[in-house]
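>>> quick one: sequence and predicted model below, then my questions.
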Amino acid sequence: MKLFVCQECRQIVFFENTFCGQCSRRLGFCSESVNMLALDPGGDDPAAPASGPAAGDWLPVAGREGGPPRFFCANAGHNVCNWLLPEGSSGTGSPDNSSPENSSTGTFCIACRHNHVIPDLAKEGNQERWAKLEQAKHRLFYSLLRLKLPLKTRAEDPQGGLVFNFPDDPPDGDPSQKVMTGHDEGVITIALREADDVEREKMRVEMGEHYRTLLGHFRHEVGHYYWNVLVRDAGNAEACRAVFGDDTQDYGAALQTHYENGPPAGWQDSYVSAYATTHAWEDFAETWAHYLHIVDTLETAVSYGIAVDPSVVRDDSLTLHFEFDPYEAGSFDQIIQAWLPLTLAVNSLNRSMGQPDLYPFIITPAIANKLHFIHRLVHHLPLS
């Protein structure tokens, strides 16, 4: 994630900010430019303060000499979104998060128009949980926009468009009826309990995972969606099988085998996680998630001008200044060469604070080859 700046006062601002801490200008994220915009109240209420509510129209301060007004996503009214509608949208219509067919009303931003089922906001604590889910989802969409990946709603593609459901578990507490996080032909379900830090940590320990995060869930599940779009539907299945294995194997049987027997011995040599050993689909989705982890974290390092130059190393094998755009990198070699020194540094920083490693994974040559495939796939490069 890159750093942003307020166009009014040049103060650094961050992706989730809604106001500038220096000049109090309203901030909105523009999906077209993938940038944060400082805003002045528009013509609907010229007397409104710059730090006022998200309702009404707004004008970017960088274009005071003219330009169309901008409107906030309807979900800004729930304090779960700070994105602007695409330029030219009027912001009119009846916002309705309950149906993907309503994504064409012009009231939702590029990210929120993919929502289908949101939490019951009448239930205590659900608004806060939804806000956590949306924060992770919007960070996912930042990466998808930076990579210029196709994004179709259910209204645009009724059979396979991308849809998000955030349901709660049934109130009766029956374990067999718990909501399962997963993907099904474009429908991504993230169980609401995943937004509860205690519950998520409990599941992480029970399932023996290195870590379990909301953003990781979104990145993994959208990997299944893009397997459909970029592999299956784009005619790249054979090339993908040559790297990730046979996806035609029975998925249900593979899942049962994994939960009964665990990962095979020596899995760390070829798979980025134990869950990736389950099936070729899960290997692809786990590797896809790690690709997004890597490029986005590297972009953060670049934004801060981070350099790694350990004084105790005799050669320059771990010396690196992060000065390239990982989202635009032509070769994955450049990305992976930067990733090793950065992870050594940040893992050591975490240990100094008594925290687990930020990135507790090892990228072997076999795993790097799979990441190379993902890089070529998202950048439309030859796959072999």
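Nice, I can see it.
>>> can we go C-alpha only for contacts and neighbour counts from here?
OK.
>>> contacts only, for the residue lying closest to residue 255 once chain neighbours are set aside.
Nearest residue to residue 255, sequence neighbours excluded (CA to CA, 6 or more residues apart in numbering): residue 278, at 5.9 Å. Neighbour list for residue 278: 254, 255, 257, 258, 263 [criterion: CA atoms under 8 Å, 6 or more residues apart in numbering].
>>> pull the residues that contact the strand ranked longest in the chain.
Longest among the strand segments of the chain by residue count, using DSSP state E, is strand 35-41. Contacts to strand 35-41, defined as CA under 8 Å, 6+ apart, come from residues 4-8, 15, 20, 25-30, 47-50, 56-62.
>>> would you list the buried entries among those residues?
4-8, 15, 20, 25-30, 50, 56-61 (16 or more other CA atoms under 10 Å).
>>> all the helices of the stretch 201-350 of the chain, residue numbers only.
Secondary structure of the stretch 201-350 of the chain (DSSP state H, counting those that start in this stretch): helices at 214-226, 237-244, 251-261, 280-303, 332-352.
>>> and the gap between residue 273 and residue 220?
Distance from residue 273 to residue 220, counting by CA to CA, to the nearest Å: 12 Å.
>>> and here's the other structure:
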Amino acid sequence: MKLFQCTNCKNTVVFENNKCVNCSYLLGYSSYYNKIVSLDVNAAKWQLPELEGKTYTYCKNHKYNVCNWLVDVERGNEFCLACSLNRTIPDILDDDNLKKWQHIEIAKHRLVYQLLRFRLPIVSKTIDDLKGFCFDFLAKDDLPEESKNLKTGHANGVITLLISEADPVVREQVKQQMSERYRTLLGHFRHEVGHYFWDLLIRDNPDVLAEFRTIFGDDSQSYADALNNYYNNGPQANWQQRFISKYASSHPWEDWAETWSHYLHLTDVLETAYNFGLKTDPKITAKKNLKMNASFDSYKEISFKKVLNTGMPLLFALNSMSRSMGEDDPYPFIISKPVEKKLEFIHRLLKSV
């Protein structure tokens, strides 16, 4: 993630801030210019020289404390790009639902930021039902009896997220039940949107699909049977040698979505390191190189080798720092040679968009 500053006092602010703690100016984010700007607290609309003098107001969801994005008044939209993707939100008159929705929107806005950095098409399904995508954020208690077994997932451009995932206690319980090493809201979003972009970028492109099948496997095998086999019999033997996670071994579509989400993890971490000017010079000589210099914008870097050779030492350092705080590894994964090849495929595909 990029580092941001209040344009009034130059105080460092973060992506989600809607107010500068130093000068008390309001803050708004422009997705088009990728800037956070300071705003007069006494106004509801602002003509902003930092944004070419155009007039902006807050996204309609700002009043629920879930969005700090700005909308161009001339375009006549009530919702920002990120919030326009919502098809269903929970009953926010329920305070618990509102709190969960706030956590969900933080993760979703970070996802949309990243998709914009990749210059990927972002179209709401409410505008283009065939090629667009949207989000349904659902509370299981509010579902009809026949839908009680609904799970977080993707189908034909609709990404469903059960809002219970926003409860860290529930999420940890599911993580333990599923024997997972990583489970976050942002991870869910990155994984599920990966399914959507598989449909958009690979499914109907014969040459890309052929290469995908060479690297990830034959996706034409029964998806339902593959998942039943996974849940009944567990992951493939020695899955660590070929897949980024256990679940990735269930079917090529899940392998793609899991690997896609990890590529997004890697790119985001590298952008953050780049904005902080991070580099390491370890005090030992290691068998595997631990030196790294995040001196490049990960979204513009052409060389996958440079991305990987910088990212791996960075993630190792990140894990080590986390352990120093008594926390688990934030990135508890090993990237094998076959997984490297899959990540490189995604890297090349995104550079061709």
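Great, that's in hand. Remember, predicted model here, so these are calculated numbers, not experimental data.
>>> any idea what the TM-score is?
Here the TM-score for the pair of chains, by TM-score structural alignment, normalised by the length of structure 2, is 0.95; 352 aligned residues with a CA RMSD of 2.0 Å.
>>> mind listing which of the buried ones among the contacts of strand 35-41 of structure 1 are in strands?
Short answer: these in strands (DSSP E) are 4, 5, 26, 27, 28, 29, 30, 57, 58, 59, 60.
>>> list just the nearest of those residues to residue 315 of structure 1.
Of all those, residue 315 of structure 1 sits closest to residue 4, with 35.0 Å by CA to CA.
>>> apart from its chain neighbours, what residue comes closest to the closest one?
Leaving aside its sequence neighbours, residue 4 of structure 1 is closest to residue 13 (5.2 Å, by CA to CA, 6+ apart).
>>> just give me the match in structure 2 for residue 117 of structure 1.
By TM-score structural alignment, residue 117 of structure 1 lines up with residue 88 in structure 2.
>>> residue contacts, the closest residue to that match other than its chain neighbours?
Leaving aside its sequence neighbours, residue 88 of structure 2 sits nearest to residue 136 (CA to CA, 6+ apart; 4.4 Å). Counting by CA under 8 Å, 6+ apart, residue 136 of structure 2 makes contact with 86, 87, 88, 89, 158, 159, 160, 161.
>>> please tell me I have it right and the fourth one contacts residue 134.
No - because the distance of 11.1 Å does not satisfy CA atoms under 8 Å, residue 89 of structure 2 is recorded as not touching residue 134.
>>> these two: who's more crowded?
Applying other CA atoms under 10 Å to residue 89 of structure 2 and residue 134 shows that residue 134 carries more neighbours, namely 26 against 16.
>>> distance of the most centrally placed residue in structure 1 from residue 256 of structure 1?
What sits nearest the mean C-alpha location of structure 1, by CA atoms, centre = their mean, is residue 140, with 1.7 Å. Distance from residue 140 of structure 1 to residue 256 of structure 1, counting by CA to CA: 30 Å.
>>> likewise for residue 2 of structure 1?
41 Å.
>>> who has more neighbours, these two?
residue 2 (17 against 12).
>>> translate the residue nearest to residue 255 of structure 1 into the numbering of structure 2.
Per TM-score structural alignment, residue 278 of structure 1 is aligned with residue 250.
>>> swap in residue 244 of structure 1?
Aligned partner of residue 244 of structure 1 by TM-score structural alignment: residue 216.
>>> its match contacts residue 341, correct?
No - using CA under 8 Å, residue 216 of structure 2 is not in contact with residue 341; the gap is 9.5 Å.
>>> more crowded one of those two?
residue 216 (24 against 15).
>>> related to what we said a few turns ago, ok, now how distant is the match of residue 117 of structure 1 from residue 238 of structure 2?
Per CA to CA, residue 88 of structure 2 is found 40 Å from residue 238 of structure 2.
>>> output the contacts of residue 278 of structure 1 as a markdown table; include the columns distance to residue 75 of structure 1 and neighbour count.
A markdown table is the format used below for the contacts of residue 278 of structure 1 (distance: CA to CA, whole Å; neighbours: other CA atoms under 10 Å):
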| residue | distance to residue 75 of structure 1 | neighbour count |
| --- | --- | --- |
| 254 | 39 | 15 |
| 255 | 37 | 16 |
| 257 | 42 | 13 |
| 258 | 40 | 18 |
| 263 | 42 | 18 |
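>>> ok, so of the residues you listed, who is nearest residue 355 of structure 1?
Looking across those and measuring by CA to CA, the closest to residue 355 of structure 1 is residue 263, at 26.5 Å.
>>> follow-up on the earlier one: list the ones among the contacts of residue 136 of structure 2 that structure 1 also has?
Compared against structure 1 with both residues aligned by TM-score structural alignment, their matches' CA atoms under 8 Å, these retain 86, 87, 88, 89, 158, 159, 160, 161.
>>> coming back round to it: mind giving me JSON lines with the contacts of residue 136 of structure 2 and columns for secondary structure?
Converted to JSON lines, these look like this (DSSP: H, G, I helix; E, B strand; the rest coil):
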{"residue": "86", "secondary structure": "strand"}
{"residue": "87", "secondary structure": "strand"}
{"residue": "88", "secondary structure": "strand"}
{"residue": "89", "secondary structure": "coil"}
{"residue": "158", "secondary structure": "strand"}
{"residue": "159", "secondary structure": "strand"}
{"residue": "160", "secondary structure": "strand"}
{"residue": "161", "secondary structure": "strand"}
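>>> which of those residues are buried?
For the contacts of residue 136 of structure 2, buried by 16+ other CA under 10 Å: 86, 87, 89, 158, 159, 160, 161.
>>> burial of the spatially closest residue to the first one that is not a sequence neighbour, as a residue count?
So the one you mean is residue 86 of structure 2. Leaving aside its sequence neighbours, residue 86 of structure 2 sits nearest to residue 135 (CA to CA, 6+ apart; 4.8 Å). Counted by other CA under 10 Å, the residues lying close to residue 135 of structure 2 total 23.
>>> is it fair to say residue 135 of structure 2 lies in a strand?
Yes - under three-state DSSP, residue 135 of structure 2 sits within a strand.
>>> show me what it aligns to in structure 1.
By TM-score structural alignment, residue 135 of structure 2 lines up with residue 164.
>>> which residues sit in contact with that match?
114, 115, 116, 117, 187, 188, 189, 190.
>>> any idea which of the residues you listed is the one closest to residue 318 of structure 1?
Looking across these and measuring by CA to CA, the closest to residue 318 of structure 1 is residue 190, at 38.3 Å.
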